[in-house]
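In: here's a sequence, model it:
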Amino acid sequence: MIKKIDHVVITTNNIENCISFYKKLGFTSKEMNKKYELYTGDFKINVHIKGNELSPHNKNIQTGSADLCFEINKNIDETKKYLKQNGIQIEQGIVERIGVFGKMKSIYLRNPDRNLIELSSYGE
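Out: All right, here's what the predicted structure looks like:
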C-alpha cells in the first residue's frame, strides 16, 4: 500500500539559517503565506517555525529532534570536500552503514537546529 515517503516536517527556530543550510546541500526553497518548503529529487521537507506550526502537527514539538538520511548522487569523498569548503562542520564520517539497498558510506552533520543529517552513498 505505501509506495515511498513524500515529505517530512522539521521545526526550526531560525528560518533563514535553516533555508541557507539546506540550499548548500542542493535543495531549492519555496515560501508562500509563511509556509516554507525545501525540494530535492522526488521529495520535500516542510519547515515549521517553532511556535507558529501548521495544524495538525506533532504533539511534542522540538527543534533538533529529527534524524534524517539523504542518499547522495556524488562520490562520498567529493561530498566531504564540498562540505568542508562550504563551512559545513562534519560530526562523523566517512563511516560504513547499512541502508535500504545494503552497504553504504555515510557522513554525519547537524543543521542549524541541531537535527542529525546523514549523507549516504551506495557507490565508491
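In: C-alpha from now on. contacts and neighbour counts both.
Out: Fine.
In: please enumerate the helices of this structure.
Out: Per DSSP state H, the chain carries helices over the ranges 15-24, 76-85.
In: return the most buried member of the ones you listed.
Out: Comparing the helices of the chain by mean neighbour count (mean count of other Cα atoms under 10 Å), helix 15-24 ranks first with a mean of 16.
In: tell me what angle that one forms with helix 76-85.
Out: Counting by axes from the mean of the first three to the mean of the last three Cα atoms, to 10 degrees, helix 15-24 lies at 150 degrees to helix 76-85.
In: ok, now which ones touch the residue lying closest to D6 once chain neighbours are set aside?
Out: Of all residues not flanking D6 in the chain, F43 sits nearest, at 5.1 Å (Cα to Cα, 6 or more residues apart in numbering). By Cα atoms under 8 Å, 6 or more residues apart in numbering, the contact set of F43 is 5-7.
In: now do the residue of the chain positioned farthest from its centre against F43, distance only.
Out: Within the chain, M1 marks the point farthest from the mean C-alpha position, 25.6 Å out by Cα atoms, centre = their mean. Distance, M1 to F43, by Cα to Cα, to the nearest Å: 18 Å.
In: another sequence for comparison is provided below:
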Amino acid sequence: MIDHLDHLVLTTAKEAACIDFYTRVLGMQLESFIGGTPPVERKAFRFGNQKINLHIKGKEFEPKADIPTPGSLDLCFIADRPLNEVMAKLNQVQWPIIEGPVIRTGATQKINSVYVRDPDQNLIEISELTT
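Out: Modelled structure (predicted):
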C-alpha cells in the first residue's frame, strides 16, 4: 500500500538556528509555500525528491501531531557524497560529530554512518551505502 515517504514535519523551538543547520550545514534548500489550516506561509527544507516541513513550537497549525515536540526526531539521511567528504564538511563548519563512523543496518543494505545533533537536539544520522 505505501510506496515511499514524501515529507515529514519537524517542530523546532529555534527557527533561525534550525534553518541554518539544515541549509548551511546539510545543504538542503529552504522553500516557502502556502498551506495548512487556515492557509499560512510555511517553510520546508527540500532535498532530492523529499522535503521536511517546518513547524515552529507554539505556532503549529492543524492538522499536526498530537504532541509536537522539538528534539524528538531520530532521522537517517543517505549522503550524496562519500562519508569522508561529509565529515570534512562537518569539521569545516565546526559541527560536532557525536559518534562514528560506524556500520549500521539501513533500509536496504548496510550503511556507514556518523551522528550529529541539530539545534533542537534531534539525532541526525548521515550515512553512505556500503558495498
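In: re earlier: counterpart of the residue nearest to D6 of the first structure over in the second structure?
Out: Under the alignment (TM-score structural alignment), F43 of the first structure pairs with Q50 of the second structure.
In: strands of the first structure, start to end?
Out: 7-12, 28-32, 35-40, 43-49, 67-71, 90-99, 102-110, 116-121 (DSSP state E).
In: pull out the buried residues from the fourth one.
Out: Read it as strand 43-49 of the first structure. Within strand 43-49 of the first structure, the residues that count as buried by 16 or more other Cα atoms under 10 Å are 44-49.
In: repeat that for the third one.
Out: Neighbour counts using 16+ other Cα under 10 Å place 36-39 of strand 35-40 of the first structure among the buried residues.
In: wait, which of those residues is closest to I61 of the first structure?
Out: Minimum distance to I61 of the first structure across the buried residues of strand 35-40 of the first structure is 16.9 Å, recorded for Y36 (Cα to Cα).
In: check contacts around the residue lying closest to that closest one once chain neighbours are set aside.
Out: Setting aside the residues directly before and after it, Y36 of the first structure is nearest to V47 in space (Cα to Cα, 6+ apart), at 5.3 Å. V47 of the first structure is in contact with 9-12, 15, 35-38, counting by Cα under 8 Å, 6+ apart.
In: now these as TSV including distance to Y82 of the first structure?
Out: Below are the contacts of V47 of the first structure laid out as TSV (distance: Cα to Cα, whole Å):
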residue	distance to Y82 of the first structure
V9	26
I10	24
T11	26
T12	24
I15	23
K35	29
Y36	26
E37	24
L38	20
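In: now do the equivalent of F70 of the first structure over in the second structure: how many residues are near it, please.
Out: Following TM-score structural alignment, the counterpart assigned to F70 of the first structure within the second structure is F77. A count of nearby residues for F77 of the second structure, using other Cα atoms under 10 Å, gives 12.
In: just checking, F77 of the second structure touches E125?
Out: Yes - with contact defined as Cα atoms under 8 Å, F77 of the second structure counts as touching E125 (6.1 Å).
In: thought P70 of the second structure was touching V9?
Out: No - contact criterion Cα under 8 Å: P70 of the second structure and V9 do not qualify, at 10.7 Å.
In: between those two, who's got more neighbours?
Out: Neighbour tally, P70 of the second structure and V9, criterion other Cα under 10 Å: the higher count belongs to P70, 18 against 15.
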